[in-house]
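*Asks:* Make a model of this:
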Amino acid sequence: MGTEPGLRERKKLQRRAAIEAAALDLFEEHGFDGTTTEQIAARADIAPRTFFSYFATKEDVVLADYAQRLDRIVEELARRPAGESPWDALRASLLVVASDYEDERSALMRRFRIMTTNPSVFARSLALQAGWEDTLSSVISERIDTDGEQGGMLARLLAASALAAMRSAIQHWVMSGHRDPLPELATTCFDQLARGLADVS
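*Replies:* Okay, here's the model as predicted:
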């Protein structure tokens, strides 16, 4: 009896992975708009209604790893030394995720291609990224000495800036055909922001 919940959870994860794989294959074969949830269900060998037990929309299938990535960043932030500056903690935590992206490049490229070529998926990704900003600004505010509204403003500025650096690095990484490792590109963006942008010419 003690192993039953673990087995049930593994089966759920396997089914979720099967739905993702079926959906991504179909999106590449027929296009995002040309694929229905019924087709995804048939390819994954599940009932059509079962799809919605795992994903609310087709967009959410493409962006299925977003929650996991955010959890990873928050976990890394919790591991950073207490005396480390908020910016350095964010930088280090996001660079860990950049390394994850580099290691999972082939699988990620499939998702990125679909995301960047379909407006509804891209719009959904922006909405999720706004949620990342909310979460990270809340977490990083615990490292900021300034209290009150100004502390909250600075926390959001740091979170938004760090995510902008990461987003710029990822976009260049994808568009350049991965010539340079993503962690190196992200480091360049973080370092430039730390110096300031006034000297860019």
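*Asks:* C-alpha from now on. contacts and neighbour counts both.
*Replies:* OK.
*Asks:* what's the burial count for the closest residue to Pro86 other than its chain neighbours?
*Replies:* Leaving aside its sequence neighbours, Pro86 sits nearest to Arg143 (Cα to Cα, 6 or more residues apart in numbering; 5.8 Å). By the criterion of other Cα atoms under 10 Å, Arg143 has 17 neighbours.
*Asks:* Let me know the distance separating Val96 from Ala42.
*Replies:* 37 Å (Cα to Cα, to the nearest Å).
*Asks:* cool, Pro181 as well?
*Replies:* Distance from Pro181 to Ala42, counting by Cα to Cα: 38 Å.
*Asks:* Same check on Trp132?
*Replies:* 33 Å.
*Asks:* Which one's more surrounded, these two?
*Replies:* Neighbours were counted for Trp132 and for Ala42 using other Cα under 10 Å; Trp132 has more, 22 against 15.
*Asks:* Now do the helix or strand encompassing that one: everything it contacts.
*Replies:* Using DSSP states H and E, Trp132 sits within helix 119-140. Residues outside helix 119-140 that contact it (Cα atoms under 8 Å, 6 or more residues apart in numbering) are 59-60, 62-63, 66, 70, 74, 86, 90, 114-116, 152, 155-160, 163.
*Asks:* Identify the residue nearest the residue positioned nearest the centre of the chain in space, chain neighbours excluded?
*Replies:* Among the residues of the chain, the one closest to the centroid is Tyr66, at 3.8 Å (Cα atoms, centre = their mean). For Tyr66, ignoring the flanking residues on the chain, the nearest one in space by Cα to Cα, 6+ apart is Leu128 at 7.6 Å.
*Asks:* Before we compare anything, build this one as well:
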Amino acid sequence: MSTLRERNRLRTRDDIATAAITLFEQHGYEATTTEQIAKAAGVSVATYFRHFPSKEDVLFADEDRSAAAMVERVSERTDRSVSVSALAEPVAAFAVDLEDERTFRLTHLVMTNRQLEPRSLRMRLRWEREVSRRLAAEQGRAEPSQDDSLVASVAITCLATALRFWDKTSSSTGLSDLVRHMFVRCAQVIDEDGQSGQRKVSA
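*Replies:* Got it, this is the predicted structure:
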């Protein structure tokens, strides 16, 4: 059971994040200062930095938790094969947990600010690394193989593409459907390329 102090800490952290997202939307990420965020959240600048080391950390506060959640979904899948298709439902299930208004707004901010691209890429690479390690561990390997890494990379690319196009919609729902669509299209594109390659060889 969480203590009152812990609940207050989480509430303060949430207040800061909410204020930051609103200010970023109103004034732009680059133009917003940590002082403005702290004031809007009703806390001191020192309190802000106790919760978030930098301005961009507000938008990536759930990085550790999201990576853990992704691995948990993968570990619970029914299809235990190391394949892209086996990861479609786990990744879609992970996407369901993101389908809320706040995450939708946050995704829009991240996807439309070039200053945030390095941090966004770092999160994506972390997802890939954690998933590939999970696949390797299931096969009794200490380190991911080429197949583990390739499958994880393609699966996370499907998620990243869905996030990019989710940002272009007007609804905070539907991300999981976009993820499933990306997995289907991925299989179709690979199949089409393979068939065209075969036709070229036989011509």
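*Asks:* TM value for the aligned chains?
*Replies:* Once superposed, chain against chain, the TM-score is 0.83 (TM-score structural alignment, normalised by the length of the first structure); 193 aligned residues with a Cα RMSD of 2.6 Å.
*Asks:* List the superposition-based mean deviation of the helix holding Trp132 of the first structure with respect to the second structure.
*Replies:* Following the fit onto the second structure, the mean deviation recorded for helix 119-140 of the first structure is 1.4 Å by mean Cα distance after the TM-score superposition for the first structure.
*Asks:* Over which residues of the second structure does that helix lie when aligned?
*Replies:* Alignment of helix 119-140 of the first structure against the second structure: residues 114-135, by TM-score structural alignment.
*Asks:* buried stuff in that stretch?
*Replies:* In terms of neighbour count (16 or more other Cα atoms under 10 Å), stretch 114-135 of the second structure has its buried residues at 116, 120, 123-135.
*Asks:* where do the helices sit along the first structure?
*Replies:* 4-30, 37-44, 48-54, 58-62, 66-79, 86-103, 105-117, 119-140, 148-175, 182-195 (DSSP state H).
*Asks:* Now do the longest one: which elements does it pack against?
*Replies:* Helix 148-175 of the first structure is packed against helix 86-103, helix 119-140, helix 182-195, with contacts defined by 3 or more Cα pairs under 8 Å, 6 or more residues apart in numbering; DSSP states H and E.
*Asks:* compared with the second structure, how much does the last one deviate?
*Replies:* If I follow you right, that is helix 182-195 of the first structure. Mean for helix 182-195 of the first structure is 2.6 Å (mean Cα distance after the TM-score superposition for the first structure).
*Asks:* and the angle from that helix to helix 86-103?
*Replies:* Interaxial angle of helix 182-195 of the first structure relative to helix 86-103 (axes from the mean of the first three to the mean of the last three Cα atoms, to 10 degrees): 160 degrees.
*Asks:* Against Arg13 of the second structure, how distant is Thr33 of the second structure?
*Replies:* Taking Cα to Cα, one finds Thr33 of the second structure at 17 Å from Arg13 of the second structure.
*Asks:* out of those two, which sits in the busier spot?
*Replies:* More neighbours surround Arg13 than the other of Thr33 of the second structure and Arg13, with 19 against 14 (other Cα under 10 Å).
*Asks:* Now for the counterpart of Gln39 of the first structure in the second structure, how many residues are close by?
*Replies:* Under the alignment by TM-score structural alignment, Gln39 of the first structure pairs with Gln36 in the second structure. Gln36 of the second structure: 14 surrounding residues under other Cα under 10 Å.
*Asks:* go on, Asp79 of the second structure?
*Replies:* Each residue near Asp79 of the second structure was counted by other Cα under 10 Å, and the total is 15.
*Asks:* Kindly report the same for Pro81 of the first structure.
*Replies:* Pro81 of the first structure: 9 neighbours (other Cα under 10 Å).
*Asks:* related to what we said a few turns ago, could you single out the most deeply buried of the helices of the first structure?
*Replies:* Neighbour counts (mean count of other Cα atoms under 10 Å) averaged over each of the helices of the first structure peak at helix 58-62, with a mean of 21.
*Asks:* The aligned partner of Ala92 of the first structure in the second structure and Val96 of the second structure, how far apart?
*Replies:* Per TM-score structural alignment, the equivalent position to Ala92 of the first structure in the second structure is Glu89. Glu89 of the second structure is 10 Å from Val96 of the second structure, where distance means Cα to Cα.
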